[in-house]
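Asks: Provided below for reference: sequence and predicted model.
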Amino acid sequence: MGSFRLCQCERMPASTELKCIIKRLQESPEACVGLMAGGRLKGIVTIETLIANLDSHSGRLEGSSALECASTSFVMTSGDVFFTDFLYENSSKSYDNIILTSSHGQISLVAKDTFRQILTFKNRRIREVLPVTSGVPALNEKESCLKALELLSHEEHPHVVSLGNDGPTGVVTRHDISRAIEMRQNLWDIRLVDVAQSNVTVLREDISAEEALFQLEGNPNRLIICEDSDGGVRSVVDIMQLRRALIGLLKPKKYEIAYQGVAQRQLSDILIERVMSDTMGIGVVALTPDLEIQYSNRTAKKLLGLSSVSLSRKSAYSLSHDIPLLENVVHAVGMLDPVSNPVVDLSNRTDFPSNYQTKLTGVWKNNDPSGFIVTIQNSTDVRLAEAKLRKLAYYDALTGLPNRTLLFERLNMEIRKSRRYNEEFAVVFVDLNGFKGINDRYGHRYGDQLLIKVANRFSNVLRETDTVARLGGDEFLFILPGASFMETAWVVSKKILAVLDEPIVLEEVTVSIDASFGTAYFPENGLTPEELIDFADQEMYESKRLGL
């Protein structure tokens, strides 16, 4: 079952605080958390299980503990088991998730899109994957091969099925007849039964895909004759071709693969709203590049006099006549610029009290808008709110280092500067070795402490112009402006290795950890942030493979 799309599953104690699990899932949307107690898996938490536990009115999680927000409906099986064996062993069970285990004790979750395909697999019919044909000609097995040869002369008929008293007995091709002609002189004496390939299996096209797989498992015959509901021959297919087609029914469609991303966006919207509403007291309206309202929190709707109205997915254009703030947003969007004018102050254009400050901010990706945020707040709290907003948007919540968003902004700035002044710079991809073992052995609390201390040590070896960001998990990226090849490869690597040489104390536990590196240089190894990071990532894996 290892060919299915899987989601990494991180083990955590069942007593883990819910907020720690939410933080983990935000970092890796397609991951899941396995809650362990007494050495056994008690439940799994995913983006979907969290959303399922949200109160429809308050938007808050109904469960207060991780187990209350977990799914306990799952089956566990070895990742090495054949899919047909899995179906047979679990045919009478009801379950919402499939967990695969490895020989090393790791666990993975079959992705939700693939899981849905597995659930519906039993009801799919093999007619769905058979080639579209007008039927396959069939002749009595005692007929002369001349009749079969006439039918096979048409390109649309590569096969003729021979029929006995009880149904199909074999399949004849042009090659079968040609081989027989070479052995006998009199073509009239050659009958279909003499040349037909009898190593065939007959299936009805209306049987389920599951039943077909059961019948094909270990089947020695190469060809499959598929009959329609009236007993006519629908098609002739190779057994391996049919097996691949049946397994293909398990591959999720693109829109189903996108489901996890949609769930992540839903959860992110909810969590962002809770942070902004409950801890900052700031009104927030988020809009897409087309000015469709993605969400608006309670504070914003209260200030707009729309507490009982849902604004989600409505266009700012259509609402601008009734809501002066949105009318000003429509006019001000064109004034935004990622470099010269990233924020537009709308305070003097609204009918809010004078002590309220309203701003329109663009969210940019490669100088193109990926959305807009309107903030409304009492001006006495503006500085604090802006600092918190920036920290949420640009800094990793655990380590305080720049996150991916800020990293890409700084990489784009460095690329523009290096082009302007014809300079070089380097990026160094760092992956901690042994982090997962420490996390698994001592728990995520110690893993978090380790990442914080490593991040602090990395920050202490930087020059003022350097940047270190956390990419996610145990991966970090350094941006080193003006670094030449020799300087980067030797000096920086030596500094990073040196700070990891000293053991790290985590409460009562002392651990040691090292790292693997990969370096990329602008412009030799890439001209965009993505190209530079990919190259450095590949170099890091090669270094890890060689044990350097």
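Replies: Arrived safely, thanks for sending.

Asks: from here on, contacts and neighbour counts on C-alpha atoms
Replies: Noted.

Asks: start and end of stretch 100-113, how far apart?
Replies: End-to-end span of stretch 100-113 (Cα to Cα, to the nearest Å): 16 Å.

Asks: ah, wrong one, I meant stretch 511-529
Replies: End-to-end for stretch 511-529, by Cα to Cα: 34 Å.

Asks: swap in stretch 34-44?
Replies: Rule used - Cα to Cα; the end-to-end distance of stretch 34-44 is 5 Å.

Asks: does Cys20 lie in a helix or a strand, and which?
Replies: According to DSSP states H and E, Cys20 maps onto helix 18-27.

Asks: okay, pairing it with this:
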Amino acid sequence: MPQAQQNEEHSAHHAPGTNGTAIYRRRTVRLLVAHDRLSDVDLWLQELKRAQFAVSAEVVQTPEDFAARLGAEQYDVVLASGGIPNWTGARVLELLRLQDENMPFIYLGTDVERDVMEKCIAQGASDCVYRNRLARLPVAVAIAVEQRSLREERNRAEVELRRSEAHYHALSENPHYGIFRFDPNGQFLAANKALAAMLGYESASELVAMNLAEHIIRDPVERTQLLEAYRQKGHIDPIEMEWKRKDGTPMRVRLSGRRVDSDLGAPDESCEIIAEDVTALRASEDNLRRLAATDALTGLANYRKLAETLESEMKRSDRTGRAFAVLAFDLNGMKLVNDMYGYLTGNRALQRLADTLRLSCRSIDTPARCGGDEFAIILPETGAREAGLAARRICDCLADDNEEPRLSVSVGVGVHPEDGSNVNTLLQRADRELYKMKGLQKSA
């Protein structure tokens, strides 16, 4: 089949539902798409546009065209989906890895392709997205691109850390790496300017007057571990720990070091350490993990986070013998709201419901958007009666909201362990109760 190409670009910076936080504000994200239907690709690109991505996409429909494009152009992410005969998602990923081991790969599958999606994840896919839940696609693409950038940055840093003694002088003057020596008691013996700047000291001499163990390392346990590792092994394996800057603010550092030999070759009593400030890197990773567990429109937990929390709560409940409940919600008349008021008002309705759920929750509860107009709340330490009261409070809050259009929900309750021993059965019970209520509302 001939190769087809399609480009979509958008220049805005902020994704909806992230309070102005940019998901991806750099250059255009370049996609290579292996799929047989351009209409599907149009939907995917439109979803990315709605999340205010700037994207360009090239679509290929044969392994030959796929390999040719990889060899001729540079891409940020590969998307693939089933439909091309004899060319499954796993085969696309296998061919991709032959040419590029680090290229992010996202598979878009259907509900019946769970095995295919699990196989792709096992073979190193960055993520899998259900085609009927495309709201996750922008987050999946953003995470895949950012994780690749973080991996490349970390690899570059590790290469720097492994430089030979021939490059020592250049490294010691590098402003991004702190280099220092300390004795078995933790007293600084020497430090470079980069380390002093990293910790907020005016000069290396001011820093050397400090004691690493007493003034810099925040955690006494980490302090002991570092000194014991040096005393026992004579070197420091790569380790991360929390330090304290001169002004008292915390920072995260990655350390690696070795014993220093004297000029005569005999072991010295000091250890030389290279320190890298990874505070921003870890903060970025934490943000990516948060994005991966958050619904972009509402800011609530997404379905993946909901399922993970349910699994964890079931284990806790089985261990302690204490029940917990899950409330399932369906926003009534969502299609009518979209038809009468438009999708912006429809999105606003979803956000209003999300705000109501969030404000109605305790700190231990987990409100989540399952997809579309479906929501849920996990209520730890809660039985059927208390869950029913919580559902009534939420319905009353919506009834008191005078913003147009007025909102109402159908609610279902499931309680573990009596209503379900696993995630699926518990959610199914809550859904059955929800649709029973919806049927009664229609009859009324």
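Replies: Received, thanks. Bear in mind that the values here come from a model prediction, so they are computed numbers and not experimental data.

Asks: what's the TM-score once they're superposed?
Replies: Here the TM-score for the pair of chains, by TM-score structural alignment, normalised by the length of the second structure, is 0.46; 261 aligned residues with a Cα RMSD of 5.1 Å.

Asks: helices and strands around the helix holding Cys20 of the first structure, which ones?
Replies: Helix 18-27 of the first structure sits against strand 32-37, with contacts defined as 3 or more Cα pairs under 8 Å, 6 or more residues apart in numbering; DSSP states H and E.

Asks: list of residues touching the strand it packs on?
Replies: The contact list for strand 32-37 of the first structure, computed with Cα atoms under 8 Å, 6 or more residues apart in numbering, reads 7-14, 21, 25, 41-47, 66-67, 109.

Asks: contacting residues for Tyr435 of the second structure?
Replies: Ser410, Gly412.

Asks: thinking again about what came up before, next, the angle strand 32-37 makes with the helix holding Cys20 of the first structure.
Replies: 150 degrees (axes from the mean of the first three to the mean of the last three Cα atoms, to 10 degrees).

Asks: would you mark the buried spots in the helix or strand in which Arg416 of the first structure is found?
Replies: Assigned by DSSP H and E, Arg416 of the first structure falls within helix 404-421. Buried residues in helix 404-421 of the first structure, counted by 16 or more other Cα atoms under 10 Å: Arg404, Thr405, Leu406, Leu407, Phe408, Glu409, Arg410, Leu411, Asn412, Glu414, Ile415, Ser418.

Asks: okay, those in a markdown table with distance to Arg274 of the first structure next?
Replies: Formatted as a markdown table, those follow (distance: Cα to Cα, whole Å):
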| residue | distance to Arg274 of the first structure |
| --- | --- |
| Arg404 | 22 |
| Thr405 | 21 |
| Leu406 | 23 |
| Leu407 | 26 |
| Phe408 | 27 |
| Glu409 | 26 |
| Arg410 | 29 |
| Leu411 | 31 |
| Asn412 | 31 |
| Glu414 | 35 |
| Ile415 | 36 |
| Ser418 | 41 |
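
Asks: now do the helices in the stretch 151-300 of the second structure.
Replies: 168-172, 193-199, 204-208, 220-233, 279-292 (DSSP state H, counting those that start in this stretch).

Asks: Ile270 of the first structure: neighbour count?
Replies: Neighbourhood size, Ile270 of the first structure [other Cα atoms under 10 Å]: 18.

Asks: Ile51 of the first structure now?
Replies: 19.

Asks: where does it fall, secondary structure wise?
Replies: Assigned by DSSP H and E, Ile51 of the first structure falls in helix 47-52.

Asks: equivalent analysis for Val161 of the first structure, please.
Replies: Counting by DSSP H and E, Val161 of the first structure is part of strand 160-164.
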